[in-house]
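Chemist: just the structure for this:
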Amino acid sequence: MEYSCIGLNDLPDEILMIIFKKLNNLDVLYSLQGVNQRLNQIIHDPIFTSRLTFVKWFSHNFIDLIFCDTILNRFCLQILPEIRHKIQWLDLESSSMKYILCAAHYPNLYGLGLYNISEESARYLFTDEILSSGIFKNQITTLFIIIHNNNNNDDYDEMLLSTRNIFDYICTVFTNLIHLTFYESSYKNRLSLYFADPPSRTFRSATLLKLNVRIQSFDDCLYHLDGRFNQLHTLYVDLTSIPRPHHIQNQGELPNLKCFSLSCNEETHHYGELIPPLLYRMSNLEELEDIQHTFIDFPNNEIISYVDYFPEEERGRCHIYSYPSFMPYYGDITNNFPGGLFNYVRVVSLCDEYPFEHGFFLRIVQSFPFMEELTVINRKGQTDKQSYESNNDDRISSVIEYSFLSELDLLNVHDDYIEEFLFDTKTYFQNNVLLRIKCESLQRVTHNFTRDTTRMNCAKINELELSGEPICSDSLQEYFPYARISYPLII
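Modeler: Just a heads-up that it's a prediction; the model follows:
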């Protein structure tokens, strides 16, 4: 029997669609556009053309998928003009966004994602007369802005000002905007939007219905609700802190607001005087997230709350959140943590007056599978440590893998928790981890940098931030062969 050679064009349309759906839309268009009329008809389906994403999240930043001029030119000169009327949404990186937007007239474009935007790139784009008077003004109703943060603390105030200027550009240029998401690129740096007192006159919109924004303080939250966005029905606010507001009055009805989310990674002592008065203004609220009030009246929300009491400190604390939660952090977790799956959380802190056993850390990893930063605060030693170490089967089967962990803070812990993370019989994590720890604790647990059980995980540390009396020993660097060692911490 002779073997036949089957080409791509011999496959039925249904099979080709299945294959192409597994590929990136850009790869499909770049590779197959113009091959023949049949393939053109298939790849011009809205599945491949309605939304084109030219960026990818990689290692705490967004990268441009158009990595050479040849690819950019082919898209701008051939592909985009051919499918321009089918494109409804573009996700673009700052280095190529203007070329792509100017490559064709997109009559049905309504959504735009702009990534790694700086004030300079925003000014360069938003002052383009053709774009500003056409697509931006008349067509774009949904806008995602992800700001570039250079993580230079010396320029922090300047970056805050740049962020505010970008927001002013948006309010001025996108006059038909309905939905705006405005964030900086990394949750770690927590660069937030803040406003002068009072904000500029351009800080307003008569069309905006939905806003998702990270802001500096409760004052800035109230600015958003003082009438500048009088049509707003959905507001998601992530606060850096919740201090008492200085000048803004928390009063006036907000009849249009139907959905409200307020999150903050810091504690507040002003909940009673700030939060309930704000909620009382929302007379027509239908959906409430992240704050517990009389939640029984809000349908389709699972509100979770639990109370911790710390007898040594003689204080209590209440955790309140809606589930599922979309916050990027979850702080001050104790043994009372009820569990759940939190795919959006990246920053976790654990703190208790009762021991954290090995099984507790397994629950934490299962609940926060994409956790990148972890802080542990616990001075009480583990109680099941001996039984765990004596049972070889348990040790083999319960090594916990922290797949995405990149920062680990063990400054305020009993030595048992340092062993919990540095013993290769208990913990496995990837390379390139930043570890914060006390010098004397590290020396004890590693047996002055000679212990074999901790050697493997210590070799995965690429940054070691130590506190305490500097260690004068060549063994330290040998034990952490790939780590940059510093002493920035004073405890």
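
Chemist: please make it C-alpha for all contacts and neighbour counts, starting now.
Modeler: Fine.

Chemist: contact partners for Glu353?
Modeler: By C-alpha atoms under 8 Å, 6 or more residues apart in numbering, the contact list for Glu353 reads Phe310, Glu312, Asn378, Arg379, Lys380.

Chemist: quick check: it vs Lys438, distance?
Modeler: Glu353 sits at a distance of 20 Å from Lys438 (criterion: C-alpha to C-alpha, to the nearest Å).

Chemist: nearest residue to Asn165 other than its sequence neighbours?
Modeler: Nearest residue to Asn165, sequence neighbours excluded (C-alpha to C-alpha, 6 or more residues apart in numbering): Glu119, at 7.0 Å.

Chemist: just checking, that neighbour touches Thr163?
Modeler: Yes - in this structure, Glu119 is within contact of Thr163 by C-alpha atoms under 8 Å, at 7.1 Å.

Chemist: ranges for the helices of the stretch 101-250 of the chain?
Modeler: 119-126, 129-131, 156-173, 218-223 (DSSP state H, counting those that start in this stretch).

Chemist: show me what counts as buried in the third one.
Modeler: Spelled out, it's helix 156-173. By neighbour count on 16 or more other C-alpha atoms under 10 Å, the buried set for helix 156-173 is 159-173.

Chemist: give me the angle between it and helix 119-126.
Modeler: Here helix 156-173 runs at an angle of 10 degrees relative to helix 119-126 (axes from the mean of the first three to the mean of the last three C-alpha atoms, to 10 degrees).

Chemist: give me the contact list for helix 156-173.
Modeler: Contacts of helix 156-173 (C-alpha under 8 Å, 6+ apart): 118-119, 122-123, 126, 132, 136-137, 147, 149, 191-195, 200, 202-205.

Chemist: the same query, at a cut-off of 7 Å, please.
Modeler: 119, 122, 126, 132, 136-137, 191-195, 202-205 (C-alpha atoms under 7 Å, 6 or more residues apart in numbering).

Chemist: the last one too?
Modeler: The set of residues external to helix 218-223 that reach it, using C-alpha under 7 Å, 6+ apart, is Tyr194, Phe195, Ile242, Pro243, Pro245, Ile248, Asn250.

Chemist: alongside the first, I'd like the structure of this one:
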Amino acid sequence: MNQHNVHLLDLPNEILFLILRKLNNVDVLYSLMDINNQRLDSIAQDQIFTNILNLAPILQSTDGISSSILDRFCVDILPRIHKNVKSLTAESDSMECILGAGNYPNLTELKLLNFNQAIVPRYFMDDSLFGHNHKQQITDIILISDENTIEITREEYTQNVYAIILAFFENLKHLSIVMSSNGNYPRWIHTHPCLSLYESLPTTFFSSTLTKLCVNVTGLDDIYVLLDGRLEQLTIFTVQIEFISYRISTSYNTDNLPNLKCFSLTCYSVIGDYDITILPLLRRMSHLEELALFLNISGGSTFISGTHLDNEILIHMRQLHTFTFYIEAVHGIADPGVRISADDIKRTFTNIKYSQVACMVDYVDPQSMMYRVFSLPTKFNRLEQVTNNIPNIVFNSVTHLKLRDENAFKHEFFVRVARAFPFLKNLSISNIRPPFWRFNEHYLRDKDWCSIIEYSHLICLDVRGANFYYLEHFLNETKTHLPCLAKLNVDYDDLQVVTENFTRDEMRRNCGRVKRLIVQHPIVYPENVYRYFPLLQDDILHIINSEELIIHRDKQKLKIGDEVSWSGKSRNERGRGKVIALGTQEQCWAIKNVIEETSSTSKCLSKVESKSAAKQLPTVDSSPMSSVLRRIRSSMHSAEDEMSNPTTMANSKPDAPSRLISIPSSASSIIFTSPSRFTILKKLGEAHMVKDSECSSDTSSEAVLVIDEEANADNTDDLQTNTKVHSATSKGKK
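Modeler: A predicted model of the protein is given here:
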């Protein structure tokens, strides 16, 4: 065979299989099926490429290409290969199309991305098409939840989601319901719908077949409940817990757990002595083969050393062969003259089960020290309160990092950070002291750096709590290269200074990729800001019915500042955000009209106009949007006059929007800030605007203009909502 004239079809099947197995199965199917070549068509349908399908990557884009790919799979490809599919991964929004393409008689594993509670009645019920065909067939369910701000009590979510799923699939062996990796601790852990079983009946979450469980729970009580015998076959248990208090609330079954072989516990807030909360639990697991502990301990008198772990935990686990851990704790100093070093702590880890161990020690103040001890290679994904004291190791698993120190961070330190955290995505800096802050050291400032640092994966940078020097350091392309920076959390005045009022050329490269600019007090950005940040996005406004809201705790009460979610059949129809106001249909439409009217000119407002508007701001509003607010109030009063006139009301019905509405930057000030999108609620009778904005790094939040026709106008902080309103929505509903 001529080496220089070999074509793909000249290769034997064995070689073709070796080549194609290096590709994604979905790519192979899409590229080789139905291309008028019987040989390639037959190869693509082999079980190697059809047993496991991951359709999620091609569906995560919202453009027309992904839609056409999905259509082709559902119409041409899946009907021919559905009998071979054993494992399927897909976006929740595409499930109806995918499941309708075949019967999938051999499907045993299902993984859904962007899962939400609306999926349960649609697919996990007896009368659903999927449920009828697969309730006895499915053995593995992995659900990646996107409901990180779901506004429903955890007890209700447990009953309506967790318990139903476990009871419905009769032969379920593996259940995982976890938060998307896009979630951001600590915010998400307090809002994610965790499993809550405290004081529940033994039959609430019961299974005689489940062997693997991965969930998030509210408290230590929930772990004890799960291990009280209701999951008798459980062998692998991975759990993340919101907090662990001083002791459990009641007494539980403390019998040994002979079937449990693998246990992983993550808790970022262990309060008090862990030896009276966690140790008794671990001592029940004498048959463990794998153990993972990721703990952040506050308070308590126990010093966590290798000797302590040996004597208190590992001695009870004779079959243990793998121990992965990260333990962070603050410990009081009995004798200020005795300083414990990282090497001192490492020397206590002599057991071969530890493999390699690393340690970090920082003296917070004269009375206390903070130490971190962890196994290598690292498995944890976030690290907080990190000082200049970074060990010479690589943290490949860490994607979220928070730096904080009383001593200044210098360029050399950030070089070490880039090397130590090669996959860093989120970086927060808290340090008010710049390098060379003394008068006689200023000449060293420009000599501090000699190489350009690159953070190849950094998406979000938060320097609001830092000296403006660090902002300059990261945005200046002669010092730092940020090819993926999309979100910048910053003090606006500092940003003006370091960019020389958005004219400094050496910062345009890093700023040019930013899509989200988060400032403490939203303002009317001048035109040059948009030129400096050409990808800066406007925010999106929805209009929905209050009956679609999922309200936190008491569904009959809604108050300013509440986080809300609203339901929908698809991801684009669902959303979440924060409440700042509440009102009638006409009032909300008046707000929308003013915002739309303002959007065409907002980007052309000058800096002088922005400052002038801020100076004229009424005290109650604390916003630079005085002129816009006055127009809103005027529209509100006009709407109220129309509402009081039955004739006018009969002849004036607002048209429903046909698309999402862009909120201009000039309207940002009337919004209770949520990370990338916003919620606007209008209070009945007058415009009540929240004074200060709150920001978050969660990029998945959405915006909503919620309409409630029967809001209680008597109490600003405790509003009654009527779930039977008939308001207009962004989907055209009236």
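
Chemist: one step back: give the ChimeraX command for selecting the buried subset of the contacts of helix 156-173 of the first structure.
Modeler: A single ChimeraX command selects the buried members of the contacts of helix 156-173 of the first structure (16+ other C-alpha under 10 Å):
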select :119,122,126,132,136,137,191,192,193,194,195,203,204,205
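
Chemist: nearest to Glu286 of the first structure, out of the contacts of helix 156-173 of the first structure: which one, please.
Modeler: For those, the closest approach to Glu286 of the first structure (C-alpha to C-alpha) belongs to Ser205, at 22.7 Å.

Chemist: contacting residues for the residue in the second structure that that closest one lines up against?
Modeler: For Ser205 of the first structure, the aligned position in the second structure is occupied by Ser207, per TM-score structural alignment. By C-alpha under 7 Å, 6+ apart, Ser207 of the second structure lies in contact with Leu166, Arg230, Leu231.

Chemist: which residue lines up with the first one in the first structure?
Modeler: Mapped onto the first structure by TM-score structural alignment, Leu166 of the second structure lines up with Cys171.

Chemist: ok so Leu23 of the first structure is a strand residue?
Modeler: No - according to DSSP: H, G, I helix; E, B strand; the rest coil, the state of Leu23 of the first structure is coil, so it is not within a strand.

Chemist: from the contacts of helix 218-223 of the first structure, which is closest to Tyr306 of the first structure?
Modeler: For these, the residue nearest Tyr306 of the first structure by C-alpha to C-alpha is Ile242; the value is 21.1 Å.

Chemist: for Ala329 of the second structure, helix, strand, or coil?
Modeler: Here Ala329 of the second structure is strand, with the state taken from three-state DSSP.

Chemist: what ranges do the helices span in the stretch 351-500 of the second structure?
Modeler: Going by DSSP H, counting those that start in this stretch, the stretch 351-500 of the second structure shows helices at 411-420, 468-475, 492-498.

Chemist: read off where the first one ends up in the first structure.
Modeler: Under TM-score structural alignment, the match for helix 411-420 of the second structure in the first structure covers residues 358-367.

Chemist: buried set for that stretch?
Modeler: Going by neighbour count (16+ other C-alpha under 10 Å), the buried part of stretch 358-367 of the first structure is His358, Phe361, Leu362, Ile364, Val365, Gln366, Ser367.

Chemist: then stretch 172-192 of the second structure?
Modeler: By neighbour count on 16+ other C-alpha under 10 Å, the buried set for stretch 172-192 of the second structure is 172-180, 183-184, 188-189, 191-192.

Chemist: and the end-to-end length of stretch 58-74 of the second structure?
Modeler: By C-alpha to C-alpha, the extent of stretch 58-74 of the second structure from end to end equals 13 Å.

Chemist: next one: stretch 32-47 of the first structure
Modeler: End residues of stretch 32-47 of the first structure are separated by 15 Å (C-alpha to C-alpha).

Chemist: map Tyr187 of the first structure onto the second structure.
Modeler: Matched to the second structure by TM-score structural alignment, Tyr187 of the first structure sits across from Gly183.

Chemist: what do you get for Phe404 of the first structure?
Modeler: Using TM-score structural alignment, the partner of Phe404 of the first structure in the second structure is His457.

Chemist: so for Glu440 of the first structure, what's the nearest residue that isn't a sequence neighbour?
Modeler: Nearest one to Glu440 of the first structure, counting by C-alpha to C-alpha, 6+ apart, is Gly468 at 7.4 Å.

Chemist: tell me who's in contact with the one you found.
Modeler: Gly468 of the first structure touches Lys438, Cys439, Ile490, counting by C-alpha under 7 Å, 6+ apart.

Chemist: Ala650 of the second structure: neighbour count?
Modeler: Ala650 of the second structure has 10 neighbours, counted by other C-alpha atoms under 10 Å.

Chemist: so it sits in a strand?
Modeler: No - counting by three-state DSSP, Ala650 of the second structure is located in no strand; its state is helix.

Chemist: where's it relative to Ser635 of the second structure, distance?
Modeler: With C-alpha to C-alpha as the criterion, Ala650 of the second structure and Ser635 of the second structure are 18 Å apart.

Chemist: cool, Ser599 of the second structure as well?
Modeler: To Ser635 of the second structure, Ser599 of the second structure is 17 Å away according to C-alpha to C-alpha.

Chemist: check Asp222 of the second structure too.
Modeler: For Asp222 of the second structure, the distance to Ser635 of the second structure equals 51 Å [C-alpha to C-alpha].

Chemist: what's the burial count for the closest residue in space to Phe130 of the second structure that isn't next to it in sequence?
Modeler: Counting by C-alpha to C-alpha, 6+ apart, Tyr123 is the residue found nearest to Phe130 of the second structure once chain neighbours are left out, at 5.4 Å. Other residues lying near Tyr123 of the second structure total 19 when counted by other C-alpha under 10 Å.
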